[in-house]
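Undergrad: Okay, here's the prediction I keep looking at, along with the sequence it came from:
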Amino acid sequence: MNTPRLSNALLPELAAKGIDVPGYDRSAVTPGIVHFGVGGFHRAHQARYLDELMNKGEALDFGIVGMGVMPSDSKMRDALAGQDHLYTLTEKAPDGGEHARVIGSIIDYVFAPDDPQAAVDRLTDPAIRIVSLTVTEGGYNFDHVHGEFDYDDEHVAADIADLKRGETGHLRTFFGLVTAALAARRAAGTTPFTVMSCDNIQGNGHMAERMFQAFARAVDEDLATWIDAEVPFPNSMVDRITPETTDGDRADVVSTHGYEDAWPVVCEDFTQWVLEDNFVDGRPAYEHVGVEVVSDVVPYELMKLRLLNASHQGLCYFGYLAGHRLVHEVMNDERFPKFLLAYMELEGTPSLRPLPGVDLDAYRHELISRFGNIAVKDTVARLCAESSDRIPKWLLPVVRENLAADRPIELSAAIVASWARYAEGVDEEGDEITIVDRMADRLHETAQHNHEDVLAFLRDREVFGDLVDEPRFTEAYSRALTSLHEKGTAATVDALLEQVGRA
């Protein structure tokens, strides 16, 4: 007997088995949001919140249309198209409890390379009131030291040239597609859409606004002025640990629920979304399903980026070098929870803004518990990926603020040193490390000089700026990297804990 594929037609049967399925008429859902970057996190987070809202009978005019621009995005298009854009979300608690539900808030998927003009037309439709983004930290196309838009990217440059000629049929980037649609809406007198970033960048809305403004200014100064006046870019803070989907996750859906899902999502049971209330043409009532809709997101962003995200970097390189491949395995070694709590308390937390009503000690300990969630099976390699985009945004701001305020930086410096050691491309057992990073070749080459010049890795000013000129930082960094070379990860972390009185 063939195993059925997830589909609209299968939903009544799944509901009869006790599986949570959309409780609303999906045929009544109409497009209201276009989302760039439909991956595991978006489907575990923003799409899940919207599905919950639709189950309350609300926001049925805010159905999500996914839009892909990368060649690899065709895989998501095909997976979702083959099952009516439904997918299974399994939330896993630390105690082993699981809750599976079928999400129905994504109603279509447009693969822009197939027909860029059709993608622009979809974005131009007045029904689309929000364009949301999870395009990763590197997707915003800016220089990490100076923060300026990178006009040298070949696809960006080609899109700018096309738009200056009034051509929209061959656009390659989400910058080009979104800007073309905004230009068309301006010309037609149509209300623009809100651009809502949901990426792990401090001031993500401000960053998106600056980058889109820079792109638009290169196309048409008047258009850039109009965008500045008319298009909101709300900030947001998003949080949910979501590992990459594995074949084992797909097999679990079949064995547990009796149907096939080409791309299910597995995540932890914790979720958080803090969103600035800054929209031009309405929005879903996210606050009805637990989203914190506020006037100022920045304190929450800093809490998450400098505690959770920076701590992920604090465990991943050390953990991988020591031979661990799953995050919960790292956390089973008691030195690592101690190290992360020390970093968060002594260096991360002092760099935060006031957060009235938030128990930061409880938040820090909750993070330790979340990292140790064995059911999630998050991989250390996932956390090590794209470090050249992550470290400058999550950890280096902590370093710079603490240097300026004459506060401790030893643990942060050691985390950077662990990245430098990881970039050498071999762990402590001599096994090769596959470095996943847009700058992988360059980082690996630079790290080969760590032994002859302990500051070699720091001399890359595109990544680190002027930190190599800060003696207090370079001294702490040098001690940690030398210890990693001579004594290994365990001894290095133990020495750091002894140094800060947490051994």
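TA: Yep, it's here. Numbering: from 1, shown residues only.

Undergrad: CA atoms for contacts and neighbours, from now on please.
TA: Fine.

Undergrad: end-to-end on stretch 121-131?
TA: Start-to-end span of stretch 121-131 (C-alpha to C-alpha, to the nearest Å) is 13 Å.

Undergrad: cool, stretch 375-382 as well?
TA: End-to-end distance (C-alpha to C-alpha), stretch 375-382: 16 Å.

Undergrad: Now it: buried residues?
TA: Neighbour counts over stretch 375-382 (16 or more other C-alpha atoms under 10 Å) mark 375-382 as buried.

Undergrad: ok, and what's touching it?
TA: Residues from elsewhere that reach stretch 375-382 (C-alpha atoms under 8 Å, 6 or more residues apart in numbering): 92-96, 242-244, 266-268, 316, 319-320, 324-328.

Undergrad: Buried ones only from these, please, as a ChimeraX command.
TA: To isolate the buried members of the contacts of stretch 375-382 in ChimeraX, using 16+ other C-alpha under 10 Å:
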select :92,93,94,242,243,244,266,267,268,316,319,320,324,325,326,327,328
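
Undergrad: Tell me how many other residues surround the residue lying closest to Leu315 once chain neighbours are set aside.
TA: Nearest residue to Leu315, sequence neighbours excluded (C-alpha to C-alpha, 6 or more residues apart in numbering): Phe336, at 6.8 Å. Other residues near Phe336 number 21, with proximity taken as other C-alpha atoms under 10 Å.

Undergrad: what's the host helix or strand of Phe336 packed up against?
TA: Here Phe336, judged by DSSP states H and E, is contained in helix 335-343. Applying 3 or more C-alpha pairs under 8 Å, 6 or more residues apart in numbering; DSSP states H and E, one finds that helix 335-343 contacts helix 310-321, helix 360-371, helix 489-499.

Undergrad: Second structure for comparison follows:
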Amino acid sequence: MNILNSSTLDGLHPSVRRPPFDPTQLAPGIVHLGVGAFHRAHMAYYTQRAMGKTPEDTIAGDTTWGIRGVSFRSTAVRDRLRPQDFLYALAACDNEHEDIEIIGAVRDIVYAGDNPLVCPALIADRETRIVSMTITEKGYCHDPATGQLDENHPGVLLDLESPDKPVTAIGALAEGLRLRRDLKSGRLTLLSCDNLPANGSALARILRRYVELVDPSLLAWIDDAVSFPSCVLDRIVPATTEDDRTHIANTLGVRDESPVIAEAFSQWVLEDDFRAGRPAWEIAGVKMVSRADEFETMKLRLLNGPHSACAYLGYLAGFATIAQVVATKEFPRFLLRMMDEEIIPGLVVSAGMDVESYKLSVLDRFANPALAHETRQIAMDGSQKLPQRLLESVRSALEKSLPLDCLALSVAAWMRFVTGTNENGESIEVSDPLAPKLLDVGQAGAGDATQLVEGYLGLDEIFGSDLRQSDRFKVAATAALATLYEKGTLRTVTHYAQR
């Protein structure tokens, strides 16, 4: 079977959307760090829609916003997409329909591991006007509890020794900005697209601290020339399977080695603060706002928090996917109780924000059987995700004297998971930057809920110093973890859903 590329594009089935422009004629205006599935299902999708003239649009697009990608982890995405001229299929799926679109907004991908100077050079290039990133929470080399740069992070220490040969994304950004200043390449926007609270402000804080350590003279130029808008991104994008590749190949009639599968729902709320222009994302459905914080809080707490709860509890209960978890009777009741009684009353909601509709849409999206979103995948890197997804809701519940039993059970399920042993005594592979510490606590606790809660709450880089001092949360988490050990996950979820 032929592969998807520029020469086979015109022969695809008429039902498949093509790029509304000639991908080979795009001028690069965006450099994106971390060209994973989420970026290709979200920002690249919106950028394509903004650049070209689609059948539904009457506005001709500005095709100077092609995306040059940088991978930090491996060459896998580059190696799969390069023979395809960086074209790939995006399949948006709901319960009854699948819409396939060929995305051509990505024009090149380089691997930073081949040459530590390549990413800074792209950032300094005069054609580059936006540098965006989906490097995951751990890519920011920060302390999740405080949001500050982790100055003892191994990668940061290497970059401080050799700032002109960076190995981290933060180091590459700083070196790229230094080169850009020296070359007088003009203003720039740095756009974080990761699930961090106030992601733009977080990026600015972390980067500025790193710059203070390596070249304080750069700070004044950054203040003048660089903006850091925050944004909220929402789309469920599971890992692509070999079955997905086979299905896409059968539909297209050509082989795509790197298709992306996503839900039909997609949302992007973006602060309109760009120093050197931007694509006309609003014509593609992006909501441009002056502040994104309230949208962000609702999304982190009402979507990401319950998603993580489903991942840890669902995995422990033996479910492979989120759709399987919410197909039970117990879990939707548990999630609704947690959202209605413990999360929503702690939110600050402005006029025009329909929290009730958003809550119900979350459950519908979790139930989408077309998405095989694995509980194991979502459970990865929990130490980096827990603070913003669940612990801020815990803090709000404590502050406002709200119930918190379901939140405590969700955190206890994470604790149970990172001990490294499931309910059958089998090993769990804990994929997390703090895995050695987490497993040490689990081994020392030896299944004793009181010791385990004391040990995990003592990890200030996750829980801060406040939650270990909260007797109310400590008691609730200990009771929840003890019940998980005593009754098992399904019986525990049923019990908590009915309390």
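TA: Yep, it's here. Remember, predicted model here, so these are calculated numbers, not experimental data.

Undergrad: that older thread, so which of the buried residues of stretch 375-382 of the first structure belong to helices?
TA: Residues of those located in helices (DSSP state H): 380-382.

Undergrad: want to try a markdown table for these, with distance to Pro392 of the first structure as columns?
TA: What follows is those, written out as a markdown table (distance: C-alpha to C-alpha, whole Å):
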| residue | distance to Pro392 of the first structure |
| --- | --- |
| Val380 | 19 |
| Ala381 | 18 |
| Arg382 | 17 |
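
Undergrad: ok, back up a step: widest-spaced pair of the buried residues of stretch 375-382 of the first structure?
TA: Greatest spatial distance among those (C-alpha to C-alpha): Ala375 and Ala381, at 17.1 Å.

Undergrad: Contact partners for Gly205 of the second structure?
TA: One correction, residue 205 of the second structure is Arg, not Gly. Contacts of Arg205 of the second structure (C-alpha under 8 Å, 6+ apart): 148-149.

Undergrad: Let me know the secondary structure of it.
TA: Secondary structure, DSSP: H, G, I helix; E, B strand; the rest coil: Arg205 of the second structure is helix.

Undergrad: got it, and the one 5 residues further on?
TA: Three-state call for Tyr210 of the second structure (three-state DSSP): helix.

Undergrad: And it? What does it align with in the first structure?
TA: Under the alignment (TM-score structural alignment), Tyr210 of the second structure pairs with Phe215 of the first structure.

Undergrad: That match: neighbour count?
TA: Counted with other C-alpha under 10 Å, Phe215 of the first structure comes out at 23.

Undergrad: that older thread, turn the helices and strands packed on helix 335-343 of the first structure into a markdown table, including distance to Gly32 of the first structure.
TA: Shown next, in a markdown table, are these (distance: least, C-alpha to C-alpha, whole Å):
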| stretch | distance to Gly32 of the first structure |
| --- | --- |
| helix 310-321 | 34 |
| helix 360-371 | 33 |
| helix 489-499 | 50 |
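
Undergrad: right, and those helices - which one's nearest Asp20 of the first structure?
TA: Shortest distance between Asp20 of the first structure and these, using C-alpha to C-alpha, is found for helix 360-371: 24.5 Å.

Undergrad: Which residue numbers in the second structure does the closest one align to?
TA: With TM-score structural alignment applied, helix 360-371 of the first structure matches the range 355-366 in the second structure.

Undergrad: how big's the offset between that stretch and the first structure?
TA: Averaged over the aligned pairs, stretch 355-366 of the second structure sits 0.6 Å from the first structure after superposition, using mean C-alpha distance after the TM-score superposition for the first structure.

Undergrad: matching residues in the second structure for stretch 313-322 of the first structure?
TA: Residue span in the second structure matched to stretch 313-322 of the first structure, by TM-score structural alignment: 308-317.

Undergrad: neighbouring contacts of the matching stretch?
TA: Applying C-alpha under 8 Å, 6+ apart, the set of residues contacting stretch 308-317 of the second structure is 320-322, 325, 331, 374-376, 378-379, 389, 410-411, 413-414, 417, 422-423, 488-490.
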